[in-house]
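Novice: build me a model:
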Amino acid sequence: MLVLAVLSLLGILLVIGLPVAFAMAVSGAIGLYFYGGMPILSGILNTTPLTTANSYEMITIPMFILMAEFVILSGIASDLFRAATIWVGRIRGGVAMATAIAGAGFGAISGSSTAAAATLAATSLPEMIKQGYEPKLAGGVVAISGTLAMLIPPSVALILYGILADVSISKLLIGGVIPGLIVTMAIILTVWVLVILWPGSAPKGHTYSFTEKFASLKRVGPMLVLFLAITGTIYSGIATPTEASGIGAFIAMLLAVKERKLTPATLWIALRNSAQTSCMILFIILGAHIFGYFVTITRVTNDLSEWVAALPLAPLAIMGLILVGYIILGFFMDQIAILILTVPVVLPIILKLGFDPVWFGVIVVVTAEVGMVTPPLGMNVFVVARYTRRPLGELFRGVMPHVWAHLVVIALLTLFPGLILWLPSTMQ
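Specialist: Sure, this is the predicted structure:
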């Protein structure tokens, strides 16, 4: 009865708009008080802030966020988009396909989905509109391409999952590489199908010479250096994710210096934005730990795991129901909040069913991408709408074909776990 009351309180607090961190902390604290009185509650509140912040892996989050700020400052995203446009621009719909490639490239050196969507909206979307692309098609591909930053390392979402699930962050980040490429290809193929079905939605492409193509690669060099400094060092075992995040932030700062974009004013903005975002995430994790203690002490996860294991369903069918639940939650909640709320409860069930936690983490993040572009929340769509002044309804309609393609990718990754687990298995 107490568990049901606390869960109801959490739901009410979230519905009325209380920040996720406060909602989890308040409901968890009230539950702990009624379960064990003031001694248990005060003991947990005295120790949880330090144990939350005193995690070595936690350094990874502010470093990768700072790296993303420096990457945005340096203007690398514009160079990525121009280079991709030159290579695939002659195909009908080529600029839209180039947006997906640029989104993957930016995701490989950023890790922030909303930052990727904002950057692509400011760089590729005006170009597509100018060339005569249908705004619905252009806005949809920009919104969905921004989600790639959630999956392709360095991914803040995967890092958070690793911290919550106590799973190797290195394996999680490397496990996101192949699914990231598959999702990128799914976006490109979706654009290709759309322009075949509705040729008027995209103009004919422009042909570029081989000289122009190879000249464009010079501007991609910094991105490759940054990618190798992060993913390459993690995969080879040269650096841990925490060390790689520091290296990445330092190299991104050097790129901003090289482009003469780093001034005392811009440095202060980058540091301030990184600190604000990091504090927000850290506070959410703190609230989740308080709520998690209540869930653990009341044996909710144990009872739920035993109940699910006793269901007369195949493990894969139960997994399918869990993923449907994640998609539904994505309609209404922020993806980081979903991870923090659900992973402590769902992970024991996944382990009981015999699934790999690394595989599940990547699957959950791919599923969370759907929530970034579906109504009513659809954070990436709102970001694109703010930059383009286009109607939200138009953008949501433009992104729906990509949502269906994403669901196909999720089914593929669920049925063939090797697509996620093979690359981590080859790590040093």
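Novice: use CA for all of it now, contacts and neighbours both
Specialist: Fine.
Novice: all helices of the stretch 51-200 of the chain, in order?
Specialist: Here the stretch 51-200 of the chain has its helices, by DSSP state H, counting those that start in this stretch, at 60-74, 76-88, 94-107, 113-131, 135-146, 156-165, 169-175, 177-197.
Novice: among the ones you listed, which comes closest to residue 392?
Specialist: helix 135-146 (9.8 Å; CA to CA).
Novice: what comes up buried for the closest one?
Specialist: 135, 136, 137, 138, 139, 140, 141, 142, 143, 144, 145, 146 (16 or more other CA atoms under 10 Å).
Novice: for it, packing partners?
Specialist: Where contact means 3 or more CA pairs under 8 Å, 6 or more residues apart in numbering; DSSP states H and E, helix 135-146 is packed against helix 94-107, helix 113-131, helix 177-197, helix 379-388, helix 392-415.
Novice: let's see this one next to it:
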Amino acid sequence: MTDFAIGLSGIGAMFILMILRTPVGMAMLAVGFVGTWVLSGGRAANALFLTETFSAVSNYSLTVIPLFILMGNIASVAGFSKGLYDAAFAWVGRMPGGLASASILGCASFSAVSGSSVATAVTIGKVALPEMKRFGYSSSLATGAVAAGGTLGFLIPPSTGFVIYAILTEQSIGQLFMAGILPGLLLTGLFIFTVLIVTLRDPAAGPRGPRMPFGERVAATLRALPLILVIIVSIGGIYLGVFTPVEAAGIGAGLVVMMALFTGKLTLRSATLALSDTVRTTAMLYLIIIGASVLNPFLALTDLPGTLGEAMTSLGLGPYGVLLLIVLAYLVLGTFMDGLAMLVVTIPIFFPIVVGMGFDPIWFGVIAVVMIEMGMITPPVGMNVFVVKGIAQDVPMSTIFRGVLPFWLAMGLGLLLMVLFPQTALLIPQAMFG
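Specialist: You can find the predicted model right below:
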């Protein structure tokens, strides 16, 4: 069996392990270790396991992950997310489908302290779905808006997806964070536009909310202002070069904890819940990074990425034709794989191909994350759909998928615009880093 065939067999074995519900990190770790053993012997496999595991977990940049996760969890258990939703509702609630638009704005705002699409969908969904049900919104629009809005947590900084992409490709976390801002705003705008189109076609799907006096709007905004200031300080500090992403994460988490203590919204029980969830999520992400660190050298030994790159180039499709093939591959993978699994499995294979074609690695990071976002609401897996189903248990899964379809199409339009106009992702990083 050739090295290339061993590489393909390893990828196939990894997919089988995932189908059997083996954790993603363990599946990659097992395939990388056994594959290296087969190709280079037990001594090399053991050395790879020890060195890559240590170098992965001791990476200072990874400190961003637990700090930003803690910041989002504290904000969630302290109830700060409701302030963001109420502020959004105060300004857009009177529009057709205003509650759905407020949900999307709430998701976009909470994404800037969460970094996780699942956490964003759960946190805002618990606040928004009961309100939309009370005002008579259609189940498909309500659940679709929350499921789609939650995906912004994977794109708007601080994004765990960007952190893992940066580690896998040795790119700048700061540049990737900044690259996600304009695409995140673009998708937020497209989602709100989608709500308007849906409600114009069927006004009963999203009735207008009550008119709110200007003074109440200002009051709602002021209640959300402390968390908004945390977002501005942490993300703005990175943009201005005042501190690094790791320092921004530490400052943001510290400010949110102090706010929660000062307002009396952080109890011993809620603090324990936030900390335990932070530890579980961080451990899961670290295991994935360790698995990817062991898998990637195995793939390099088999020359799988190089061979696939040559095969794609030989088709004569040109750079954008190859990019289209990669996009189609993500669409297919999104039907049965979870977002993080897609990221860590595909980036080691696709990244060398994309860079070899002359595409900007920061720009491709945004494209990959948007494609993974689409996978989060693509049947039959659609992680965010299952999350929303857990909140709205009386809504059939088919109704939720029907509700996310217009938003999925809006994401496709956003992806097309990012491909046609790369500056959408590159404008802010280039302005910062020259």
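Novice: tell me which of the helices and strands packed on helix 135-146 of the first structure sits most buried.
Specialist: Ranked by mean neighbour count under mean count of other CA atoms under 10 Å, those are led by helix 94-107, which reaches a mean of 29.
Novice: which residues in the second structure does it align to?
Specialist: Per the alignment by TM-score structural alignment, helix 94-107 of the first structure matches residues 98-111 in the second structure.
Novice: repeat for stretch 166-180 of the first structure
Specialist: The aligned range for stretch 166-180 of the first structure is 170-184, by TM-score structural alignment.
Novice: tell me how far the ends of that stretch are from each other?
Specialist: In stretch 170-184 of the second structure, first residue to last residue: 23 Å (CA to CA, to the nearest Å).
Novice: list the buried residues of it.
Specialist: Buried residues in stretch 170-184 of the second structure (16+ other CA under 10 Å): 171-184.
Novice: so which of those comes closest to residue 27 of the second structure?
Specialist: Residue 27 of the second structure has its nearest neighbour among those in residue 171, at 24.9 Å by CA to CA.
Novice: ok, the closest one touching residue 362?
Specialist: Yes - if you go by CA atoms under 8 Å, residue 171 of the second structure and residue 362 touch, sitting 7.4 Å apart.
Novice: turn the helices and strands packed on helix 135-146 of the first structure into TSV, including distance to residue 220 of the first structure.
Specialist: Shown next, in TSV, are those (distance: least, CA to CA, whole Å):
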stretch	distance to residue 220 of the first structure
helix 94-107	9
helix 113-131	16
helix 177-197	18
helix 379-388	25
helix 392-415	27
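Novice: so for residue 301 of the first structure, which of the ones you listed sits nearest?
Specialist: Nearest to residue 301 of the first structure, of those and by CA to CA, is helix 392-415 at 23.2 Å.
Novice: what angle separates the closest one from helix 379-388?
Specialist: If you take axes from the mean of the first three to the mean of the last three CA atoms, to 10 degrees, helix 392-415 of the first structure sits at 150 degrees to helix 379-388.
Novice: which strands and helices sit next to the next helix or strand after helix 392-415 of the first structure?
Specialist: Proceeding N to C from helix 392-415 of the first structure, the next assigned helix or strand is helix 418-425, under DSSP states H and E. In terms of contacts (3+ CA pairs under 8 Å, 6+ apart), helix 418-425 of the first structure is packed against helix 169-175, helix 177-197, helix 357-371.
Novice: hang on, the earlier thing: out of the helices and strands packed on helix 135-146 of the first structure, flag the one nearest residue 64 of the first structure.
Specialist: Nearest of these to residue 64 of the first structure, taken as CA to CA: helix 94-107 at 11.4 Å.
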